[in-house]
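Asker: Provided below are the primary sequence and the corresponding predicted coordinates.
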Amino acid sequence: MASTPGLKHLAALKIVFALHPYDYDPSADAIGLAAAKALGILPASMLKTLMVEVDGKPGCCVLPSDRQLSMKKVAAAFGGKQAEMMLPAKAERLTGYRVGGISPFGQKRASPTVIEVQACGLDRVWINAGQRGLLVSMTPADALRASDAKAAELIA
């Protein structure tokens, strides 16, 4: 079994999850959509992890792979005025994960995390486990607890 800081974090919290490896395609236009297709799951259940900066401070957004962030809603969710995407190199340094494998769990330096409220109404969600080509599935409640996140509107 693969071991990532995210998986160790989930195990330490006694979160019940299932592992889902898949063939990662680095040339895919949308990694989350490619993962959903590879595993045969609905894109709305496959959550992507995006790192942002709100008023210059890091934040982690988790949302359905078939949706886009609203920077206005992101700023509001984090209690700020201005939000922008974090540069990939900065996201990798901050989280300890490579782009395409960033997980909200077990980040090197944990950032405040928000999960799209629509995803929280699903029975099960799939989220990156901290390695390209490896996902975990769990209940949204467990995802919120494991990432110390709050639910809020993030999508355009």
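Answerer: The structure has been received and is ready for your questions. Since this is a predicted model, take the numbers as computed values, not measurements.
Asker: Could you use CA atoms for every contact and neighbour count after this?
Answerer: Noted.
Asker: Centroid-nearest residue for the protein?
Answerer: Centre of the chain computed as the mean C-alpha position; nearest residue by CA atoms, centre = their mean is Thr49, 2.6 Å away.
Asker: Disregarding residues adjacent in the polypeptide, which is nearest to that one?
Answerer: Val62 (4.6 Å; CA to CA, 6 or more residues apart in numbering).
Asker: Is it correct that the residue nearest to the centre of the chain is in contact with Arg67?
Answerer: No - between Thr49 and Arg67 there is no contact under CA atoms under 8 Å: 11.7 Å.
Asker: Now do Ser45: how many residues are near it, please.
Answerer: 23 (other CA atoms under 10 Å).
Asker: so what's it up against?
Answerer: By CA atoms under 8 Å, 6 or more residues apart in numbering, the contact list for Ser45 reads Pro64, Ser65, Ala119, Leu122, Arg124, Val125, Trp126.
Asker: and those residues, which are buried?
Answerer: The neighbour count (16 or more other CA atoms under 10 Å) marks Pro64, Ser65, Ala119, Arg124, Val125, Trp126 as buried among the contacts of Ser45.
Asker: hmm, back to that, does the residue nearest to the centre of the chain belong to a helix or a strand, and which?
Answerer: strand 47-54 (DSSP states H and E).
Asker: For that strand, name the packing helices and strands.
Answerer: strand 57-64, strand 83-85, strand 125-131 (3 or more CA pairs under 8 Å, 6 or more residues apart in numbering; DSSP states H and E).
Asker: also this one, for the comparison:
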Amino acid sequence: MSKATRATGALAAAGAAFTVHTYDYDPNADRIGLQAADALGEPPERVLKTLMALVDGKPVCAILPSDREVAMKKLAAAIGGKAAAMMKPADAERMTGYKVGGISPFGQARRVPTVIEAAALDQPFVYINGGQRGLQVRIDPADAAHILDARVAPISAEMRSG
């Protein structure tokens, strides 16, 4: 596995302090973010997932703890929109230039508005996908928000079981 991706290149170019971590990606996991947290031996609130959504038909990147779900109304409100929906996986791959399971908010093919769950900034560090399945970058969440020029807002809800 290459540890040099567009994501790690973008972080290096931004002068970010980060480390790269690999884990055994399980394509059959029910919840990829939770599988990553377990594989890294980290609590799920510290391992963030990157989701691509549409707010009023326009692409948006949402970053939130792996044990949470996006609250679509909150995401739309954070961007100043009315309605949000998840982007289809094939569209997310085309938009970002990354494969599902390896979508990073850093170094995407096209820059889109990004929102980070406010609770993530309570963590001393977080893990965010590094642009490849099984690759995470460990970074200060405030640095990630700054590099991404992200809005910080409460956009998540507790994950439903089942």
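Answerer: Cool, got the structure. As the structure is a computational prediction, the values presented were derived from the model and not from experiment.
Asker: Overlay them and tell me the TM-score.
Answerer: Overlay of the two chains. TM-score (TM-score structural alignment, normalised by the length of structure 1): 0.98; 156 aligned residues with a CA RMSD of 0.7 Å.
Asker: The residue nearest to Thr49 of structure 1 contacts Leu50, correct?
Answerer: Yes - applying CA under 8 Å, one finds Val62 of structure 1 in contact with Leu50, separated by 6.4 Å.
Asker: if you count what's nearby, which of those two comes out ahead?
Answerer: A side-by-side neighbour count of Val62 of structure 1 and Leu50, using other CA under 10 Å, places Val62 first with 25 against 21.
Asker: quick one: that one from Ala2 of structure 1, how far?
Answerer: For Val62 of structure 1, the distance to Ala2 of structure 1 equals 22 Å [CA to CA, to the nearest Å].
Asker: Just give me how far stretch 118-127 of structure 1 sits from the chain centre.
Answerer: Distance, stretch centre to chain centre, for stretch 118-127 of structure 1: 12 Å (CA atoms, centre = their mean, to the nearest Å).
Asker: Other residues contacting that stretch?
Answerer: So stretch 118-127 of structure 1 is contacted by 44-49, 63-64, 103, 135-141, 151, 153 (CA under 8 Å, 6+ apart).
Asker: what span of structure 2 lines up against that stretch?
Answerer: Residues 119-128 of structure 2 are where stretch 118-127 of structure 1 lands when matched by TM-score structural alignment.
Asker: Determine how far the last residue of the matching stretch lies from the first.
Answerer: First-to-last residue span, stretch 119-128 of structure 2, CA to CA: 15 Å.
Asker: Is it correct that Ala12 of structure 2 falls within a helix?
Answerer: Yes - under DSSP: H, G, I helix; E, B strand; the rest coil, Ala12 of structure 2 sits within a helix.
Asker: what ranges do the strands span in structure 2?
Answerer: 18-22, 48-55, 58-65, 68-70, 84-86, 114-117, 126-132, 135-139, 151-153, 156-158 (DSSP state E).
Asker: and the first one with strand 135-139, angle?
Answerer: Compare the direction of strand 18-22 of structure 2 with that of strand 135-139 by axes from the mean of the first three to the mean of the last three CA atoms, to 10 degrees and you get 150 degrees.
Asker: can you give me the offset of strand 18-22 of structure 2 from its chain's centre?
Answerer: Using CA atoms, centre = their mean, the offset of strand 18-22 of structure 2 from its chain centre is 15 Å.
Asker: average distance between it and structure 1?
Answerer: Compared with structure 1 after fitting, strand 18-22 of structure 2 deviates on average by 0.5 Å (mean CA distance after the TM-score superposition for structure 1).
Asker: now swap in the second one and tell me
Answerer: On the superposed models, the aligned residues of structure 1 are on average 0.2 Å from strand 48-55 of structure 2, with distances taken as mean CA distance after the TM-score superposition for structure 1.
Asker: Could you do the third one as well?
Answerer: Mean deviation of strand 58-65 of structure 2 from its aligned counterpart in structure 1 after superposition (mean CA distance after the TM-score superposition for structure 1): 0.2 Å.
Asker: Report the angle between that strand and strand 48-55.
Answerer: Using the same axes, to 10 degrees: strand 58-65 of structure 2 against strand 48-55 is 150 degrees.
Asker: Show residues contacting strand 58-65 of structure 2.
Answerer: Counting by CA under 8 Å, 6+ apart, 44-54, 70, 75, 87, 105, 112-117, 120, 155-156 sit against strand 58-65 of structure 2.
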